[in-house]
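A.B. asks: With the sequence up front, the predicted model follows.
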Amino acid sequence: MVRILLLEDDASLALGLEFSLKEEGYDVTHVSLVEECKKVFEQESFDLALLDVTLPDGNGYEVCKHIREQSNIPILFLTAMDDEVNVVLGLDIGADDYITKPFRVRELLSRIRAVLRRKGNTESGSRLKSGSIILDIDRAVLKRDREEIPLSAQEYKLMLIFMNNPEKILSRDEIFDLLSEGGGGFFEDNTLSVYIRRLREKIEADIADPEYIITHRGLGYKWNKRVTRE
């Protein structure tokens, strides 16, 4: 059974989330304070963490850093702060995804399933190669010029989407649908732009003149190189 650590100080929201997650078969441990969360994480084993950002005794970023010092479990932020600065900060310190309040339960469940699939990907091994980029699907690992590049769950899904659709312009709506597996509307334009920019920073030699992910204004994005499967 997947064990989830939920850090949320809003009692009513936490109660609803805990009920919904347990209905889906997850084992949930709820805490409402930063220090309590750190202590529980040290004492028990978890498969995923859901972290609120603003808390009475600190913030979820502090907890995320603490977890990342000793574990690579998926981390999702739950927060009402949806501005780009906070999204980028959350991703920078090691979060796999960022979901803004208010959100629909099915949206959260979809995000959870996505990050857990990334962690436990057991599909038959294959690699996608394009230029100096290699995406190892079996291990969910990206390499550029033989150097391993860390990816968040959404960045990994974006790489799969682009490399499975090379030299084809994908509209933002198409990307939204593929990211959320048909549940379009889970992602805002601003959030997708952040993911695209951060992915470019990791794979492009010059983000001002990208060679892999090309923007077609008014149309969408295109993976601009041939992709082979090995």
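C.D. replies: That came through, no problem. Residues are numbered from 1 along each chain as shown.

A.B. asks: When you work out contacts or count neighbours from here on, use the C-alpha atoms and nothing else.
C.D. replies: Fine.

A.B. asks: can I assume residue 38 sits in a helix?
C.D. replies: Yes. Residue state for residue 38 (DSSP: H, G, I helix; E, B strand; the rest coil) corresponds to a helix.

A.B. asks: Next, the contact list for it, please.
C.D. replies: Residue 38 makes contact with 63, 66-67, according to Cα atoms under 8 Å, 6 or more residues apart in numbering.

A.B. asks: Of those residues - the most surrounded one?
C.D. replies: Neighbour counts for those peak at residue 63, which has 22 neighbours (criterion: other Cα atoms under 10 Å).

A.B. asks: which SS state does that one fall under?
C.D. replies: Quick answer, by three-state DSSP: residue 63 is helix.

A.B. asks: swap in the one 4 residues further on?
C.D. replies: Classification of residue 67 using three-state DSSP returns helix.

A.B. asks: what residues are up against it?
C.D. replies: Contact analysis of residue 67 by Cα under 8 Å, 6+ apart lists 38, 41.

A.B. asks: what separates it from residue 61, distance-wise?
C.D. replies: According to Cα to Cα, to the nearest Å, residue 67 stands 10 Å off from residue 61.

A.B. asks: try it against this one:
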Amino acid sequence: MINIAMVEDDAELAEVLTEYLSKFNIKVTNYEEPFLALSSLKINKFDLIILDLTLPGMDGLDVCKQIITNHDIPIIISSARSDITDKVTALQLGADDYLPKPYDPRELEVRIKTILRRYNISTKIEEKPTKVFIFDEEKKEIRKNGKFIRLTAAEYEVLSLLIKREGFIVSRDDIFENSDLLNSDYDNIGSLAVIINRIRHKIEANPKTPNYLHTIRGMGYKFLQ
């Protein structure tokens, strides 16, 4: 169920909208007093707010500003005020939509679902986990959880190649072919194993049971994060 807070001092309108939206699995809790609504937001979770601008004791734009400052929640302004300045100000403050009164409740229902659909997608993108390892090819730096990893030139070449091919098995021959240093200074399997071991000591909590740099027996290495 969609849970909505409405800040509307017109009790009759609030009742009509509450009854209509309930048909679409939308529960509305109305607050006629803006201060009561602001207090409720501190302890209750809502998916969206419908906010009138003409309210007792506090201008709706000030309410809008407080909500945006203190909460991460979409807002639809529902107002009979026809001044374009109010609309522009509300949207500049961060309101998601502005619906001038009078309007058809069906339009409000559609706008609610459209905004929540967009908001949920946006939230999912923002909450996508950041990668543990960041490889900056231009600066030739590798960081783990933002902390710079001190690597020798050979270690950097091997680890950067594995990170670039994250999720794929990289053969030993592949590593030699893509590394100038290994070709000239470490052109044997034993030396590569030593480098891999040194890298693990720098990036793994327990090098003997690696979480990131895995040996695929008979095939090569795979980097996962």
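C.D. replies: Looks like it came in fine. None of these values were measured; they are calculated from a predicted model.

A.B. asks: where does the TM-score land?
C.D. replies: Here the TM-score for the pair of chains, by TM-score structural alignment, normalised by the length of structure 2, is 0.53; 126 aligned residues with a Cα RMSD of 1.9 Å.

A.B. asks: hang on, residue 142 of structure 2 packs against residue 134?
C.D. replies: Yes. Counting by Cα atoms under 8 Å, residue 134 is a contact partner of residue 142 of structure 2 at 5.7 Å.

A.B. asks: So if I had to pick from these two, which one is more boxed in?
C.D. replies: Neighbours per residue (other Cα under 10 Å) separate residue 142 of structure 2 from residue 134, with residue 142 holding more: 21 against 17.

A.B. asks: That one maps to what in structure 1?
C.D. replies: In structure 1, no residue is paired with residue 142 of structure 2, using TM-score structural alignment.

A.B. asks: Now for residue 142 of structure 2: which residues touch it?
C.D. replies: For residue 142 of structure 2, the contact set (Cα under 8 Å, 6+ apart) comprises 133-136, 148-149, 156, 160.

A.B. asks: Only the buried subset of these, as a ChimeraX command please.
C.D. replies: Buried members of the contacts of residue 142 of structure 2, defined by 16 or more other Cα atoms under 10 Å, are picked up in ChimeraX with:
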select :133,134,135,149,156,160
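
A.B. asks: distance from stretch 107-116 of structure 1 to structure 2 after superposition?
C.D. replies: Superposed on structure 2, stretch 107-116 of structure 1 shows a mean distance to its aligned partners of 0.8 Å (mean Cα distance after the TM-score superposition for structure 1).

A.B. asks: can you give me the strands in structure 2?
C.D. replies: 2-7, 26-31, 48-51, 75-79, 97-100, 133-136, 141-144, 147-148, 169-170, 213-216, 220-223 (DSSP state E).

A.B. asks: can you list the ones you listed in TSV and add distance to residue 15 of structure 2?
C.D. replies: As requested, the strands of structure 2 are exported to TSV (distance: least, Cα to Cα, whole Å):
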stretch	distance to residue 15 of structure 2
strand 2-7	11
strand 26-31	8
strand 48-51	13
strand 75-79	15
strand 97-100	18
strand 133-136	53
strand 141-144	54
strand 147-148	55
strand 169-170	62
strand 213-216	60
strand 220-223	58
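
A.B. asks: So for residue 201 of structure 2, which of those sits nearest?
C.D. replies: strand 213-216 (10.6 Å; Cα to Cα).

A.B. asks: Skip the chain neighbours and tell me the closest residue to residue 190 of structure 1.
C.D. replies: Of all residues not flanking residue 190 of structure 1 in the chain, residue 84 sits nearest, at 7.1 Å (Cα to Cα, 6 or more residues apart in numbering).

A.B. asks: do you know how far the one you found is from residue 98 of structure 1?
C.D. replies: With distances taken as Cα to Cα, residue 84 of structure 1 is found 11 Å from residue 98 of structure 1.

A.B. asks: Who has more neighbours out of the two?
C.D. replies: Between residue 84 of structure 1 and residue 98, counted using other Cα under 10 Å, residue 98 has the larger neighbour count: 23 against 13.

A.B. asks: dump the residue contacts of that one.
C.D. replies: For residue 98 of structure 1, the contacting residues are 76-79, 87, 90-91, by Cα under 8 Å, 6+ apart.

A.B. asks: if we go to 6 Å?
C.D. replies: Applying Cα atoms under 6 Å, 6 or more residues apart in numbering, we find residue 98 of structure 1 in contact with 76-77.

A.B. asks: swap in residue 27 of structure 2?
C.D. replies: With contact set as Cα under 6 Å, 6+ apart, residue 27 of structure 2 has these partners: 3-4.
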